[in-house]
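> I'd like to go over a predicted model; first the sequence, then the structure.
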Amino acid sequence: MHPRFLLALTPLLFTTVAHAVDCANANDQGTMNQCAAEQYKAADKELNTLYQQITKRLKDNPDAKKLLVSAQRNWVAFRDAECEFSTSTVSGGSVYPLIYSLCTTNLTKARVETFNRYLTCEEGDMSCPVPGA
């Protein structure tokens, strides 16, 4: 990389780091939207971590793994469609990103709870699709 390019990026790097968002005291719509989006990203990251754990446990059962992949794709489609529907009254408004992110966060957290249950099933639980560790 050329040194002048790095010097040109330096102000951007410091600006980004210096502008930390205080979500606990968010008092404008833009900040609230950003904080809600960050909450969703955190929930989605947790969901993806659990999904990877489940797929590892299903490595010896390709049929179950295929069903999980299908279920998760369908769940994502449901989540997105449900949130589009439930936020349709504010579509196009400045509050839309906040309300949409809250919806996706809540549904994602519910899915996280489901995945956690799958990962902590009791030995011999025939209703559990994920084998124990």
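Structure received. Residues are numbered from 1 along each chain as shown.
> use CA for all of it now, contacts and neighbours both
OK.
> buried residues, the longest helix along the chain. List them.
Longest helix of the chain, by residue count under DSSP state H: helix 29-57. Under the neighbour-count criterion of 16 or more other C-alpha atoms under 10 Å, helix 29-57 has 31-37, 39-41, 43-44, 47, 50-51, 54-55, 57 buried.
> quick check: what element follows it along the chain?
With elements assigned by DSSP states H and E, the helix or strand that comes after helix 29-57 is helix 62-86.
> now that next one, how far from the centre of its chain.
13 Å (C-alpha atoms, centre = their mean, to the nearest Å).
> and if you look at stretch 50-68?
Stretch 50-68 sits 19 Å away from the centroid of its parent chain (C-alpha atoms, centre = their mean).
> now do the contacts for the residue nearest in space to the middle of the chain.
Nearest to the geometric centre of the chain sits Asp44, at 1.5 Å (C-alpha atoms, centre = their mean). Contact analysis of Asp44 by C-alpha atoms under 8 Å, 6 or more residues apart in numbering lists Thr105, Thr108.
> put this next to the first one:
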Amino acid sequence: MAAQAATKPNPLPPCDRARAERGVQSAMNFCAHRDYLKADRALNVQWKKTAAAMRAMDRGDFVPDDGRPTYFDTLLKSQRAWIAYRDAHCASAGYQARGGTMEPMLVSFCLIDVTQERTKQLRELAESPE
């Protein structure tokens, strides 16, 4: 009977279990990366909405001919700059465990944070009045 209790499966999903048990680093790295991919998917969904909103503003009734870039062009330029920032910033965040097994997890945690913040910024931009 003791053997059955020892082999009883943990009811938590693998990533929740890895967090709860402070498990194997490779599992925690995998789970952190999976969470980043989820945040990245949410950002991409919001990007499409915000890009559409900026393109709509470019087609609006009052678009000054002042020689400056369009709403969408400015958004695209800022997104490209943000991606460069994200990558460099999160690489440096990983250096807290440079070369160690925790480094990928720290990078993923950073990627999650900055991606969620950028998603919020894009959402607010799309919702702002012209």
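That came in fine, so what should we check first? Quantities reported herein were computed from a predicted structural model and do not represent experimental measurements.
> quick check: TM-score for this pair?
TM-score for the superposed pair, counting by TM-score structural alignment, normalised by the length of the second structure: 0.73. Supporting figures: 103 aligned residues with a C-alpha RMSD of 1.6 Å.
> before we move on, back to that, which residues in the second structure does the longest helix of the first structure align to?
Alignment note (TM-score structural alignment): helix 29-57 of the first structure is matched to residues 25-53 of the second structure.
> now the matching stretch on the first structure. Mean distance?
Mean deviation of stretch 25-53 of the second structure relative to the first structure after superposition (mean C-alpha distance after the TM-score superposition for the first structure): 0.6 Å.
> check stretch 78-93 of the second structure too.
Stretch 78-93 of the second structure: mean distance to aligned residues in the first structure after superposition is 0.8 Å, counting by mean C-alpha distance after the TM-score superposition for the first structure.
> buried ones in that stretch, by neighbour count?
Residues Arg86, Cys90, Ala91, Ser92, Ala93 are the ones in stretch 78-93 of the second structure that count as buried (16+ other C-alpha under 10 Å).
> tell me which of these is nearest to Pro69 of the second structure?
Pro69 of the second structure lies nearest to Arg86 out of the buried residues of stretch 78-93 of the second structure, by C-alpha to C-alpha, at 23.7 Å.
> what's the match for that closest one in the first structure?
Using TM-score structural alignment, Arg86 of the second structure pairs with Arg79 in the first structure.
> which residue in the second structure aligns with Ser94 of the first structure?
By TM-score structural alignment, Ser94 of the first structure lines up with Thr101 in the second structure.
> give me the number of residues near that match?
Thr101 of the second structure has 12 neighbours, counted by other C-alpha atoms under 10 Å.
> helix, strand, or coil at it?
Look at Thr101 of the second structure: counting by DSSP: H, G, I helix; E, B strand; the rest coil, its state is coil.
> pretty sure it is touching Gln25, no?
Yes: at 6.7 Å, Thr101 of the second structure and Gln25 qualify as touching, with contact defined as C-alpha atoms under 8 Å.
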